[in-house]
Every structure is written in C-alpha cells, then in structure tokens.
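Trainee: sharing a sequence plus its predicted fold:
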Amino acid sequence: MKCQACGSAHTVKNGSNAVGTPKFMCRSCGRQFVEHPKKGPIPQETKELIDKLLLERISLAGIARVTGVSERWLQDYVNDKYPHVPREVAVKKVQKGRLTIECDELWSFVGKKGNKHWVWLAIETDSKAIVGLYIGDRSRESAEGLWNSLPAVYRQCAVSYTDFWEAYEAIFPAKRHFPVGKETGKTSHIERFNCTLRQRVSRLVRKALSFSKKLENHIGAIWYFVHYYNAVIQVEAAL
C-alpha cells in the first residue's frame, strides 16, 4: 500500500473510518487515507467556480448543491479564505485636487438581529469606486474608522456628502463636509451601491436565512465583494 500523498510504501493499518472502511497511515508524511476513497481532492476548477459563486446572491448550501462539494468542506473553505481577504481598499492613485465622495451606513447583523453591525462606506462620485469601508457599530468611533480607511489623498482633499447622522460631523472636516437629504441626489451613488451590495452578498439580504453566524466571515465576505467591484470598475474605466 503506497501513500496517496507522497508515494511512500512505508504505511501501516490505522483502524477504520465511520463506515468501517480500513484506514492506513503513512509513516513518512503522517497522512491518513483509505485504499479506494469515494471522494478525491476538490479540483482547482471547482474552487474557481466557488470563488465566483461567492460573489452572487447564493447561500453556502446552494453553492454546495451546485458544485457537488459537501457543506462541511465548503464551510471550512470560506473559513480559511475570508480571514485572508485584504482589509484596505485597492484603488488607483489619483492626483490631489477636487475630489468628491459620498458616505453612508448599511445595517446588518451577525447571528441574530439584535447583534447589529453597521457597514460604513465611502464611494468616489466620479469613478464610482469604493474608497472607504469600515464595519462596526453606529458610533463616532466607527465614523472615525471610515475616515481612517480612506486613502490619504481623500482625507486631505475630498469634499464629502453624508446624511445627517451626527457621528460624521464629529469626525469629518467641517469645511469639506456637507450633510444632505436624499432628495438632493448628492448621495445617490452610495445609496445605489448599498442596494447592489444587498443584492449580491446573500448574508446582507433582509429577511433571509443566509445571515452570517461568524463576524470574521461577515467582514471577509463584504471586503471580498468590494475588491471585486473595484476591480470591475477599473476595467470598465479603461475600456
């Protein structure tokens, strides 16, 4: 019996699995295996398909049904994937000058509706790219988190339009901050993106069973979509 991982013949019997199939262990690499496994490693093509499906409004159970992987394997896959998603915006460099951003907060929850987590977002009006993101409560500290997430050039030059939530006034520079109502249209782009985010990230859909149960995955899924969205925006701008 040769090890399926390293090819070593230095293997020994090592009990049986839950359905009684004999198991073996490789003395060289320590891997445990059965002689004729019913399922092999997940192909790279399947993983790439899963990465695309995670950007759509599909639950993990739905993705497992579509791709044929087990829900347990898929949960482990996203548990490993989301913590490694970068937590800062990736946008092209812009020159100092007149820049305009729109900011808003999006309600969400983790585990139960009483456990609220607000998604603070900033979008550049001209390029439509997300230039700031912070996930926290609805306090002044979270508004500061959004401000700190902005690239330096936006903190130095950008004019910002927000709603009348008082946390913005405490953090954003008064001379470049303008609280406005929805009827002005000055925050229409960020409000439209909020709708896009809810439509594409299933765990943000109101009144659905696809809510997050783990904060790390909640944050990772949102960042994962934002990075994808910004990449698409930059490609479209180059055409």
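Mentor: That came in fine, so what should we check first?
Trainee: please make it C-alpha for all contacts and neighbour counts, starting now.
Mentor: OK.
Trainee: OK, contacts around residue 219?
Mentor: The contact partners of residue 219, taken as CA atoms under 8 Å, 6 or more residues apart in numbering, are 82, 135.
Trainee: now the helix ranked longest in the chain: buried residues?
Mentor: Longest helix in the chain, counting residues (DSSP state H): helix 215-238. Across helix 215-238, burial judged by 16 or more other CA atoms under 10 Å covers 217-227, 229-231, 233.
Trainee: ok, which pair from those is furthest apart?
Mentor: Spanning the widest gap among these are 217 and 233, at 24.2 Å by CA to CA.
Trainee: second structure follows, compare the two:
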Amino acid sequence: MDTSELTCPKCNSSKIVKNGRIHNGKQNYKCKHCDRQFVANCEKKYISSETKALIDKLLLERVSLAGIARVADVSETWLQQYVNQKYVQVPQQVQVQDKKRGGLTLQLDEMWSFVEKKQAKVWIWLAIDVDTREIVGMHIGSRDEDGAKGLWQSLPPVYRQCAVCYTDFWRAYAQVIPSKRHQPVGKGSGLTNRIERFNCTLRQRASRLVRKTLSFSKKLANHIGALWLFIHYYNSSLLV
C-alpha cells in the first residue's frame, strides 16, 4: 500500500513511513510525527482460551517471548501485555503443605541473575525442604544481609522455629539465621546438593536465567513474576 494513502490512527498525521514487518509478515508502518506504529486495515484478532493455555505452558519452559509468539501465532505486543498482567497476579509467597514441628531440614543457597544489563545484578535466594523437595522460601534482591533476611522472612513460621538450615559459608546467612540451627558446610559435603540441583533446573527451565541469552528480563517486576510462576508450578507438580 502506498504510504500517501495512510494516516496515523493516533494523531491523523500523513507523515507515514514503512517500518519492517510484524510476526505474520504484514507490513508495519510508523508515524514520523508521534512514533505510533500500526498495520493498515488491522482487524482485532481473537485469542482463544486454548491458545492462552498453550502460552501458559510455554512460559514455564526455556522459550523466549519471541519464540512463544511464533509458536502461538500471536503478536509480541499482545503477548507482552498478557504476561505483564499474568505476572502481576502471581502470589509472591510460598504455597506448601502444612508441616509438623520438629525434624525439618532445609538447604539454602543464592544464585546470580540480572535485569536489563549484567551490571544490574539480582540475586535469587532459595530454600528447599530436604524431605519433600518443596521450595519453601524465595527472595529476590541483593546478596547481603538484607537478602538473607528476605529469604528468612519468606519461610513459613514452622521452618523459622524448628528447621536445621544447611548453607555455604556466605557470611550473610550467619548474620540472620539463629546459630543453634545454622549449619554452614562445604560443597563437597553433599549437604547442599538438593538446592544446587534445583538451581540447575531453574536455569535450564527459565530462559531469562540461561547464562548466555538474549531472553533476559528487561523489568524487575517481570523477572520476579516469572520466577514465582515457576516456583508455584514446581511445588504443585510434587503433589501429583
């Protein structure tokens, strides 16, 4: 279509230029006056519940949003809006089985990630129940006492009151966990192997955590939401 026949749907300017193509091959246009991008004669596409269910499953796999858009045949703009809304609604606290007091053992660890750029480090603090393999605590923040405190406060009360906690020798743990129930150990001891194995699982399943990736998080809120979404899925899968 000749750009002289087009006007911007936002500001009605006729200063329109071609601007590549969208995911389905249609010509994309851009207004030079207000920078609005649009497709000529665009018809609003209905996204079925089946497609949304497929997207929900793909969000739990090592697939980028661009890849999900191609598989589900939806626009990246719509998909980004959909996941933004989904992540906002994800509960940011653990949902685990009730536990009896006594005999509880946890393994704690922290793993590195980043948002927007590698210089913007964001640490993921995790706690796993050795017996049930549930993730019973998570905090996303800095790698210092505040981060360790966030993880400790994320644990259900029964764990804070009764559990023995195995960690590495990172000093922030000793600053927060009561000494009677804190057991720092070396990696060779095997006493933190469950949480280290889960860290590997998380990196393999969440594309934004793969070490060399173009799928990294651009927004901290989405980074947190995506991780909580996977944690809830992981814990629920243990009940099946």
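Mentor: Arrived safely, thanks for sending. Just so you know, these numbers come straight off a predicted model, no measurement behind them.
Trainee: quick one, helices of the second structure?
Mentor: Assigned by DSSP H, the helices in the second structure fall at 49-58, 65-72, 76-89, 145-154, 157-162, 171-176, 193-205, 220-237.
Trainee: which one of these lies nearest to residue 9 of the second structure?
Mentor: Using CA to CA, the nearest of the helices of the second structure to residue 9 of the second structure is helix 76-89, at 17.0 Å.
Trainee: average distance between the closest one and the first structure?
Mentor: Mean deviation of helix 76-89 of the second structure relative to the first structure after superposition (mean CA distance after the TM-score superposition for the first structure): 0.7 Å.
Trainee: against the first structure, where does that helix fall?
Mentor: Aligning helix 76-89 of the second structure against the first structure (TM-score structural alignment) gives residues 71-84.
Trainee: and for stretch 169-176 of the second structure?
Mentor: Under the criterion TM-score structural alignment, stretch 169-176 of the second structure matches residues 164-171.
Trainee: out of the buried residues of helix 215-238 of the first structure, which is nearest to residue 106 of the first structure?
Mentor: Of all the buried residues of helix 215-238 of the first structure, residue 222 has the smallest distance to residue 106 of the first structure: 11.4 Å, by CA to CA.
Trainee: what's that closest one aligned with over in the second structure?
Mentor: Match for residue 222 of the first structure (TM-score structural alignment): residue 227.
Trainee: also residue 146 of the first structure?
Mentor: Looks like residue 146 of the first structure aligns to residue 151 there (TM-score structural alignment).
Trainee: how many neighbours does its match have?
Mentor: 25 (other CA atoms under 10 Å).
Trainee: number of residues surrounding the residue nearest to it when sequence neighbours are not counted?
Mentor: Spatial nearest neighbour of residue 151 of the second structure, excluding adjacent residues (CA to CA, 6 or more residues apart in numbering): residue 139 at 4.9 Å. Number of residues near residue 139 of the second structure (other CA under 10 Å) recorded here: 25.
Trainee: what residue of the first structure matches up with residue 139 of the second structure?
Mentor: Using TM-score structural alignment, residue 139 of the second structure sits opposite residue 134 in the first structure.
Trainee: distance of that match from residue 142 of the first structure?
Mentor: 7 Å (CA to CA, to the nearest Å).
Trainee: now list whatever residues contact both of those two.
Mentor: residue 120.
Trainee: give the aligned range of stretch 111-122 of the second structure in the first structure.
Mentor: Going by TM-score structural alignment, stretch 111-122 of the second structure sits over residues 106-117 in the first structure.
Trainee: straight-line length of the matching stretch, end to end?
Mentor: Note: stretch 106-117 of the first structure ends 9 Å apart using CA to CA.
Trainee: and it, how far from the chain's centre?
Mentor: Distance of stretch 106-117 of the first structure from the chain centroid (CA atoms, centre = their mean, to the nearest Å) equals 16 Å.
Trainee: which parts of it are buried?
Mentor: Under 16+ other CA under 10 Å, the buried positions of stretch 106-117 of the first structure are 106, 107, 108, 109, 110, 117.
Trainee: which ones are touching the last one?
Mentor: The neighbours of residue 117 of the first structure, taking CA under 8 Å, 6+ apart as the test, are 107, 108, 109, 110, 135, 136, 137, 138.
Trainee: do you know how far it is from residue 105 of the first structure?
Mentor: For residue 117 of the first structure, the distance to residue 105 of the first structure - CA to CA - is 10 Å.
Trainee: give me the nearest residue to the residue positioned nearest the centre of the second structure, chain neighbours excluded.
Mentor: Among the residues of the second structure, the one closest to the centroid is residue 226, at 2.3 Å (CA atoms, centre = their mean). Once flanking residues are discounted, residue 226 of the second structure sits nearest to residue 87: 6.4 Å by CA to CA, 6+ apart.
Trainee: what residues of stretch 46-64 of the second structure count as buried?
Mentor: So stretch 46-64 of the second structure, judged by 16+ other CA under 10 Å, has buried residues 55, 58, 59, 60, 62, 63, 64.
Trainee: nearest to residue 207 of the second structure, of these?
Mentor: Of the buried residues of stretch 46-64 of the second structure, the one sitting nearest to residue 207 of the second structure (CA to CA) turns out to be residue 62, at 4.5 Å.
Trainee: so that closest one sits against residue 204, correct?
Mentor: Yes - using CA atoms under 8 Å, residue 62 of the second structure is in contact with residue 204, at 6.6 Å.
Trainee: tell me what angle the lengthiest strand in the second structure forms with helix 220-237.
Mentor: Taking DSSP state E as the criterion, the second structure has its longest strand at strand 117-129. Relative orientation of strand 117-129 of the second structure versus helix 220-237 (axes from the mean of the first three to the mean of the last three CA atoms, to 10 degrees): 30 degrees.
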